[in-house]
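Trainee: any chance you could fold what I've pasted below:
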Amino acid sequence: MTTLLSQCQFTDKSLTTWQIGYGTTENSPVTFCAFPTDNMERKSETVGCILDHLEAKIVNPTTGEMMPLGETGEIMIRGYCVMLEYWGEKAKTDECISKGWYKTGDIASMDAFGYCKIEGRIKDMIIRGGENIYPAEIEQFLHTHPKVKEAQVVGVEDSRLGEEVCACIKLADGEDCTAEEIKAFCKGQIAHFKTPCYVLFVTSYPLTITGKIQKHLLRAQAEQQLGLKKEK
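Mentor: Now for the predicted structure:
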């Protein structure tokens, strides 16, 4: 379970210092944290640097090989914070911990200064005709549209390409919009293969009891609405 944390500390009436942290429940739970003195770009676009006495690396999710700085891959953590095991689930433990390294399941990149940028979840990655697409990138772009209140992107089944991009959008109060308008907004601004093939307008998303969006259910709902899967 991935955890993103933010905290605010008020030092006086005119100055607010805030920090971003990142971690997982299995890592007890924070492994990266920003510095109070970081500039706004680093605070808004990264989760900071690895904490003391911990190690982190970015690897190719398929081969396990280390990725060059700046390139995306799965982030792995090693150190005192890594849990011993899932209680009574050895197979699951062996699946996510190898030689002390915990596989977070998160896609990230790291720059030359050690700052980490989270790109998304491996299980949420869309594979469209051999192209790896990270929904978080498209979601961030769609959030810049003045009529969009919230956007969630999922991959839906496609007989030719394997998956296609589907954007499930909540509009801002009182706004009207069309799928064509959203696609036109994307044209020339993001890669053509990342432009949503389908745009659905929704009023809510399926949530867990802690308020996290259940993308597997959202995908199923989108496929059902689009008629891509028959009812069982």
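
Trainee: rest of the way, CA atoms for contacts and neighbours
Mentor: OK.

Trainee: ranges for the helices of this protein?
Mentor: 40-45, 90-96, 135-142, 179-186, 215-226 (DSSP state H).

Trainee: quick check: which of the ones you listed is nearest to residue 24?
Mentor: In terms of Cα to Cα, the element of these nearest to residue 24 is helix 90-96, at 12.5 Å.

Trainee: what residues sit buried inside that closest one?
Mentor: 93, 96 (16 or more other Cα atoms under 10 Å).

Trainee: tell me the helices and strands packed up against that helix.
Mentor: strand 101-110 (3 or more Cα pairs under 8 Å, 6 or more residues apart in numbering; DSSP states H and E).

Trainee: redo the helices of the chain as a markdown table? Include distance to residue 15.
Mentor: A markdown table is the format used below for these (distance: least, Cα to Cα, whole Å):
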| stretch | distance to residue 15 |
| --- | --- |
| helix 40-45 | 14 |
| helix 90-96 | 42 |
| helix 135-142 | 28 |
| helix 179-186 | 37 |
| helix 215-226 | 38 |
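
Trainee: out of those, which gets nearest to residue 167?
Mentor: Using Cα to Cα, these put helix 135-142 closest to residue 167, at 8.1 Å.

Trainee: which strands and helices sit next to that closest one?
Mentor: strand 116-121, strand 148-158.

Trainee: just name the most buried of these.
Mentor: strand 148-158 (a mean of 22; mean count of other Cα atoms under 10 Å).

Trainee: to check against the first, give me the structure of this:
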Amino acid sequence: MLHHAISALTNILRPDLDLSKSRLETLCMIVIGMVSARSVNLGHLACERPGSALTSSTYRRLQRFFQHVHLDEDWSLPLLVRLLGLNKSWLLALDRTNWQIGKTEVNFLVLAVVTRRFRVPLVWSLIEGRGCSDTDMRIALMERYLANFPATTIRLLLADREFVGAGWMEFLSKNNIPFAIRVREIFALRPRTVTTLPCAQGCAWPAVAGLFAPASAHARTQPPAIRRS
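Mentor: The predicted structure follows:
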């Protein structure tokens, strides 16, 4: 059963990976093994080997793979888009996910594609500690995406209220990336052509037209974050 699964996955990955037959099969063995063993421990993965190979020799094979094979940071991005069967443009979501392993904080900034049932991570970066991302991190993540696909593939970028900032919004606008980002209701929109509009009323603005000003004197000023299209 595992042999057939590894063979099928090898055929799927071959067009996108420039690896030898042996190393591609080893990669597929690792992927299938993680699903079967529900672990990333190489000792456990070696026990999921197909055929009659010794566990010790399979373990050494897995070690050699990680010792000698170096995949590009975003090698899986074109592969995932192809497997998802996406059309000319798609929805992207920018978010953060974090958890703890013992006392160690694991905090990722993730750019995912939105499907009907799932959010599939495309590119991600590790954030040190428990804090939020900054503008430079977000721009760097988007530039990795844009290195593989043009901005025209982004139908809309969705993000939560923590993903604001003048430099960030300017980057999205300059690169013609349409976006819809939540903002706090205490802020008000100040377009260039109409009177101030409280965000608490709910609105969708066709372009970045000004700055969000605090609705109260004690709130901080925020850059535009409702919608650009």
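
Trainee: any idea what the TM-score is?
Mentor: Overlay of the two chains. TM-score (TM-score structural alignment, normalised by the length of structure 2): 0.29; 107 aligned residues with a Cα RMSD of 5.3 Å.

Trainee: reformat the helices and strands packed on helix 135-142 of structure 1 as JSON lines; add distance to residue 128 of structure 1.
Mentor: Formatted as JSON lines, those follow (distance: least, Cα to Cα, whole Å):
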{"stretch": "strand 116-121", "distance to residue 128 of structure 1": "16"}
{"stretch": "strand 148-158", "distance to residue 128 of structure 1": "8"}
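
Trainee: for residue 73 of structure 1, which of those strands is the nearest?
Mentor: strand 116-121 (9.0 Å).

Trainee: if you count contacts, what does the closest one end up packed against?
Mentor: Partner elements for strand 116-121 of structure 1 (3+ Cα pairs under 8 Å, 6+ apart): strand 101-110, helix 135-142.

Trainee: most packed of the ones you listed?
Mentor: Among these, highest average neighbours (mean count of other Cα under 10 Å) belong to strand 101-110, with a mean of 22.

Trainee: report the angle between that one and strand 116-121.
Mentor: 110 degrees (axes from the mean of the first three to the mean of the last three Cα atoms, to 10 degrees).

Trainee: report all helices and strands that the longest helix along structure 2 contacts.
Mentor: Longest helix in structure 2 by number of residues (criterion: DSSP H): helix 21-37. Secondary-structure packing of helix 21-37 of structure 2 (3+ Cα pairs under 8 Å, 6+ apart): helix 2-13, helix 42-46, helix 55-68.

Trainee: could you dump the helices and strands packed on strand 116-121 of structure 1 to a markdown table with distance to residue 117 of structure 1?
Mentor: Below are these laid out as a markdown table (distance: least, Cα to Cα, whole Å):
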| stretch | distance to residue 117 of structure 1 |
| --- | --- |
| strand 101-110 | 5 |
| helix 135-142 | 12 |
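
Trainee: out of these, nearest to residue 12 of structure 1?
Mentor: helix 135-142 (32.4 Å).

Trainee: my guess is residue 158 of structure 2 contacts residue 93, does it?
Mentor: Yes - counting by Cα atoms under 8 Å, residue 158 of structure 2 touches residue 93, with 4.6 Å between them.

Trainee: quick one on the thing from earlier: for residue 114 of structure 2, which of the helices and strands packed on helix 21-37 of structure 2 is the nearest?
Mentor: helix 2-13 (22.1 Å).

Trainee: what sits against the closest residue to residue 2 of structure 1 other than its chain neighbours?
Mentor: Closest residue to residue 2 of structure 1 apart from its sequence neighbours, by Cα to Cα, 6 or more residues apart in numbering: residue 24 at 4.3 Å. By Cα atoms under 8 Å, 6 or more residues apart in numbering, the contact list for residue 24 of structure 1 reads 1-3, 30-31, 104.

Trainee: swap in residue 108 of structure 2?
Mentor: Contacts of residue 108 of structure 2 by Cα under 8 Å, 6+ apart are 96-98, 124-127.

Trainee: got it, and residue 23 of structure 2?
Mentor: residue 65.

Trainee: distance of it relative to residue 30 of structure 2?
Mentor: Separation of residue 23 of structure 2 from residue 30 of structure 2 (Cα to Cα, to the nearest Å): 11 Å.
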